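>>> sequence below, structure please.
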Amino acid sequence: MSKSILFIELNPGMESTGAKALRICKNMGILTYVVTSDKSFYDSSLGNPLNDAEKVYEHRTDLYHIIDLVEYIKKLNTTHQFRAVTSLSELYVEQAAFISKALGIKNHNYEAIKLARSKYAWRDFLRNKGYAMPKFIFIKDINGLAYVPDEIGFPCVIKPVDGAASVAVSVCDNLNELNVAYEELINYPGFGRGITLNKLAIVEEYLEGDVYSAEYVVYKHESYCLGFTDRIISGYPYFAETGAGFPAKLLNEKKSKFYIESIINIMNFDNCILHIEFIEEKNGDIQIIDLNPRLCGALIAPMIYEATGIDPIKTLIEILIGDEPNLKRTKNRYCESRYVGAQCCGKLIEVKGFQQENLKVG
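Below is the predicted model:
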């Protein structure tokens, strides 16, 4: 009987990690199924990545309908016998883990993923375990902002507790800016497919330093660091990524790995891939700023492959179906990526210079 994997949504785009995962599974002889609340959401001029799945089912996939979704997938499972249920989209990893647990699939990581998906909950958890954390407070409504000047101070960072991709994250220099940022956060229209922010926020102390991410594979309680990514972030007050470099060098790599791996262990992650963002301070200490219980996104996954020979997407699939992942490095290179952003709204009609510079558009 063929092995099968159920995906809960994808990230849009024909070159997203989810789209690539469907194609890799096909090459490995693995049947893939996708549950989405709206197949047309993925339509683009380049095609629809869901067309690479064996079959696509439509059902509400947001957390507010999780019990109905579980019952629906239990019925599908009687036919398909899913080896794994997963999502490569941060917005759906909690749903996928909850469903995996409900189906009795091992290594679902539900408790750890649920904790990591709340930017307040994991900070509070680690603080209670004795980890040093920057100052932070939970904001359930606009009245909570009044405590920020005394408890956090300025500048500070406000972010939704259940957000993704730095949406509604900004630096604020005073209470007026904080109020404006909070209004933008609670009025964010959503990510499509029925996903909206829950309007809860966290305000943190602003930290100086360079931003990195650690790319980890966890297999049978052993943590493997694929490397660190140097993140180039847009200017104040937002945190849009404009580029990255892999692998990056840290001031104290051994100490940083030990610290990160202790967090992985205490949160009880296993048989998964993690993308952990942190700031490196001038003295070499690191401060975790986000715990992402998912595969790295954007161009980082292909950069890792080009630099090391290890395909993190294929590695995740191997873990999901119960195979031992191949973590042997066959390359020793360095990769960089850049995103080009426009300063105004309009229609892109021409891109010049790629042929002359022999650059690859991707």
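
>>> CA only for contacts and neighbour counts going forward, please
Fine.

>>> which residue packs closest to F136, ignoring adjacent ones?
Excluding its sequence neighbours, the residue lying closest to F136 (CA to CA, 6 or more residues apart in numbering) is E204, at 4.2 Å.

>>> which residues are contacting the helix or strand hosting the one you found?
Assigning secondary structure by DSSP states H and E places E204 in strand 201-205. Contact with strand 201-205 is made by 119-120, 134-140, 148, 152-161, as judged by CA atoms under 8 Å, 6 or more residues apart in numbering.

>>> keep only those of these that are in helices.
Among the contacts of strand 201-205, the residues falling in helices (DSSP state H) are K119, Y120, V148.

>>> just the buried ones from the contacts of strand 201-205, in ChimeraX syntax?
Selection of buried members from the contacts of strand 201-205 for ChimeraX, criterion 16 or more other CA atoms under 10 Å:
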select :119,120,136,137,138,139,148,152,153,154,155,156,157,158,159,160,161
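
>>> now do the strands in the chain.
Here the chain has its strands, by DSSP state E, at 4-8, 31-36, 55-58, 84-86, 136-139, 156-160, 170-172, 201-205, 210-219, 222-233, 241-246, 272-280, 286-292, 335-338.

>>> may I see these arranged in JSON lines, with distance to L22 as well?
Listed next are the strands of the chain as JSON lines, based on distance: least, CA to CA, whole Å:
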{"stretch": "strand 4-8", "distance to L22": "9"}
{"stretch": "strand 31-36", "distance to L22": "7"}
{"stretch": "strand 55-58", "distance to L22": "11"}
{"stretch": "strand 84-86", "distance to L22": "12"}
{"stretch": "strand 136-139", "distance to L22": "38"}
{"stretch": "strand 156-160", "distance to L22": "30"}
{"stretch": "strand 170-172", "distance to L22": "34"}
{"stretch": "strand 201-205", "distance to L22": "34"}
{"stretch": "strand 210-219", "distance to L22": "20"}
{"stretch": "strand 222-233", "distance to L22": "22"}
{"stretch": "strand 241-246", "distance to L22": "25"}
{"stretch": "strand 272-280", "distance to L22": "17"}
{"stretch": "strand 286-292", "distance to L22": "21"}
{"stretch": "strand 335-338", "distance to L22": "24"}
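
>>> quick one: closest of the ones you listed to I313.
Using CA to CA as the measure, strand 272-280 is the one of these that comes nearest I313, at 9.2 Å.

>>> what's near enough to touch I276?
By CA under 8 Å, 6+ apart, the contact list for I276 reads S213, A214, E215, Y216, I288, I289, D290, L291, N292.

>>> here is the second sequence; please produce its structure so I can put it next to the first one:
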Amino acid sequence: MGELKTLIFLGCTKSGSSKDAIEAAKQLGFYNILFTNRKSFLERRGAFPHVDKMILVNLDNRDAILAKLDKLQSNGADIRAIVSFMDSYVSLAANLGEQLGLPTQSGEAIDLVQNKIAFRESLQDTQYSVPFQIIHDDSEDTALDLNLPVVVKSPRSTGSKDVLLATSHGDFRKHVEYLQTKYPDHEILVEEYIIGQQYLAEVLVHDGIPHVVAIVEQSITLDERFIVTGYCVLPTLPSGLMDQVQEMVNTVRELIGMQVGAFHVEFKVSQRGCKIIEVNPRISGAAMNRMISYAFGINLVKETIRSLFGEKPDLMRQKENFVYTQYVTAKQCGVLTKATGKVQAMRVPFVQEVFIIQRKNAILSTPFSMGHRYAYVIAAADSAREAKTAAMQAAARIHFHIRLAKYDGSRKMGKR
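Below you'll find the predicted structure:
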């Protein structure tokens, strides 16, 4: 191991961009070591063929991670970088890399973006800002200062878990009370709900220059939470809109000061132009890397790693397809006994990939976070209509066979 250039990964999911990154690193010739806090991953070692060594460690304990790194280096490991493609650990990876003098993404930029209130305040003098207010943790004044409807969120939220729509003052008070109970020592962010189509811009920054790699139209299912169930990668946009997106991305990069690394911007196109909903300092998770690959032939996680080491990323499109990804959620809560329809779904024309995320005996829930999406279908075609139709037809063939749970404990706190 001492003669091999080693990449340390903090955290990984069973599928998606973080796992794709490990495969990409192997293609680039790295010896991959995965630090994970999931014991089940060690028990299912064969599911991670591109991980050369897997180490169980508490990823919330910085000292424990440093001790593991020190031991590896003492044993001759040539650690070239510490990376993460997960929201929970991308900041930690950057900060550890800076501490050890390794190539890394811009740590301060990551920290600013992940502090949703600080980032929202930094945006407020730009044309991309939305009206907002902050309810402080020590304040008894919870009056709404914005026009309804509004979005009430915890600055700690990820995956839509604590992002709630309020269409009435009653909703607003209920959501604030819920978040104050769940996070008693934290502020609450309230934003005006913007009417308009929602998009996602995937961006890679190299040498301080932001490159818009893909624009993705999002389809939102709104019940108790905002759940993205459909993504359409668009090869082209009207020139005027593309210019606005590029200007918006340039503004974000300047505000956060990122010199190298990936980020994505969720935004809406309203009558007042592009309005930023959220920015995250990484490529989107789930199947985003694969969508971009099917659309343009670009492996974004691979180019992100290359950029980290000073190599100019190859972002030239090899092809241009419309790609639509449809996610499948459960209609009821319970224990998964089996999932059927994958073979039939793959037979639908234009379908490129069908993936069942959960295994037998997993506990499924009706969706109240992005983590409650249990399968996806990716289709690629010459038009958005063909790709979407194929993905939705294929997704309709996937069925989760569920043994009903005695009660729905997962919904107790979050129900509106």
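
>>> ok, now how distant is the corresponding residue of the second structure for the residue nearest to F136 of the first structure from L404 of the second structure?
The equivalent of E204 of the first structure in the second structure is E191 (alignment by TM-score structural alignment). As judged by CA to CA, to the nearest Å, E191 of the second structure and L404 of the second structure stand 37 Å apart.

>>> looking at the two, which is more packed in?
Using other CA atoms under 10 Å, the more surrounded residue of E191 of the second structure and L404 is E191, with 23 against 14.

>>> and that one, how far is that from C274 of the second structure?
Applying CA to CA, the value for E191 of the second structure to C274 of the second structure is 15 Å.

>>> not counting sequence-adjacent ones, nearest residue to the alignment partner in the second structure of I152 of the first structure?
Aligned by TM-score structural alignment, I152 of the first structure pairs with L146 of the second structure. Excluding the flanking residues, the one nearest L146 of the second structure by CA to CA, 6+ apart is E192, at 6.5 Å.

>>> count of residues packed around the one you found?
E192 of the second structure, neighbours per other CA under 10 Å, totals 19.

>>> again, but for the one 4 residues further on
By the other CA under 10 Å criterion, the neighbourhood of G196 of the second structure contains 15 residues.

>>> who touches the counterpart of L274 of the first structure in the second structure in this structure?
Aligned against the second structure by TM-score structural alignment, L274 of the first structure finds its counterpart in F263. Listed by CA under 8 Å, 6+ apart, the contact partners of F263 of the second structure are E202, V203, L204, V205, V279, N280, P281, R282, I283.

>>> now do the contacts for the first one.
It refers to E202 of the second structure. By CA under 8 Å, 6+ apart, the residues touching E202 of the second structure are V212, V213, A214, I215, A262, F263, H264, V265, I283, S284.

>>> let me know the closest of those to Q352 of the second structure.
A214 (18.6 Å).

>>> any idea how far V216 of the second structure is from the closest residue to that closest one other than its chain neighbours?
Spatial nearest neighbour of A214 of the second structure, excluding adjacent residues (CA to CA, 6+ apart): E202 at 5.3 Å. According to CA to CA, E202 of the second structure stands 8 Å off from V216 of the second structure.

>>> could you find the counterpart of I233 of the first structure in the second structure?
By TM-score structural alignment, I233 of the first structure lines up with I220.

>>> count of neighbours near that match?
The burial count for I220 of the second structure: 15, using other CA under 10 Å.

>>> likewise V205 of the second structure?
There are 21 residues near V205 of the second structure, going by other CA under 10 Å.

>>> doesn't I256 make contact with it?
No - using CA atoms under 8 Å, V205 of the second structure is not in contact with I256; the gap is 11.6 Å.

>>> hmm, back to that, for the match of E204 of the first structure, give its distance to E224 of the second structure.
According to CA to CA, E191 of the second structure and E224 of the second structure sit 17 Å apart.

>>> identify the residues contacting the match of I233 of the first structure.
Going by CA under 8 Å, 6+ apart, I220 of the second structure touches F226, I227, V228, T229, G230.

>>> considering those, which is situated nearest to S84 of the second structure?
Checking those against S84 of the second structure by CA to CA gives V228 as the nearest, at 22.9 Å.

>>> dump the residue contacts of the closest one.
So V228 of the second structure contacts Q218, S219, I220, T221, M370 (CA under 8 Å, 6+ apart).

>>> again, only this time at 7 Å
Q218, S219, I220, T221 (CA atoms under 7 Å, 6 or more residues apart in numbering).

>>> these two touch, right, the second one and I227?
No - counting by CA atoms under 7 Å, S219 of the second structure sits too far from I227 to count as a contact (8.5 Å).

>>> neighbour count winner among those two?
Counted by other CA under 10 Å, S219 of the second structure and I227 do not tie: I227 has more neighbours, with 25 against 18.

>>> thinking again about what came up before, how close does the residue nearest to F136 of the first structure get to V171 of the first structure?
Per CA to CA, E204 of the first structure is found 10 Å from V171 of the first structure.

>>> between those two, which contacts overlap?
Common contact partners of E204 of the first structure and V171 (CA under 7 Å, 6+ apart): C156, V157, I158.

>>> and stretch 273-289 of the first structure, which residues are buried?
Buried residues in stretch 273-289 of the first structure, counted by 16+ other CA under 10 Å: I273, L274, H275, I276, E277, F278, I279, E280, I286, Q287, I288, I289.

>>> what does stretch 21-36 of the second structure give?
For stretch 21-36 of the second structure, by 16+ other CA under 10 Å, it's 21-26, 30-36.

>>> what's the closest of those to Q99 of the second structure?
The nearest member of the buried residues of stretch 21-36 of the second structure to Q99 of the second structure, counting by CA to CA, is F35 at 17.7 Å.

>>> check contacts around T36 of the first structure.
Neighbouring residues of T36 of the first structure by CA under 7 Å, 6+ apart: I8, E9, Y57, E58, H59, R60, T61.

>>> how near is A381 of the second structure to L34 of the second structure?
Shown here: A381 of the second structure relative to L34 of the second structure, a distance of 36 Å by CA to CA.

>>> relative to M392 of the second structure, how far out is the equivalent of G163 of the first structure over in the second structure?
Mapped onto the second structure by TM-score structural alignment, G163 of the first structure lines up with S157. Using CA to CA, S157 of the second structure is found at 29 Å from M392 of the second structure.
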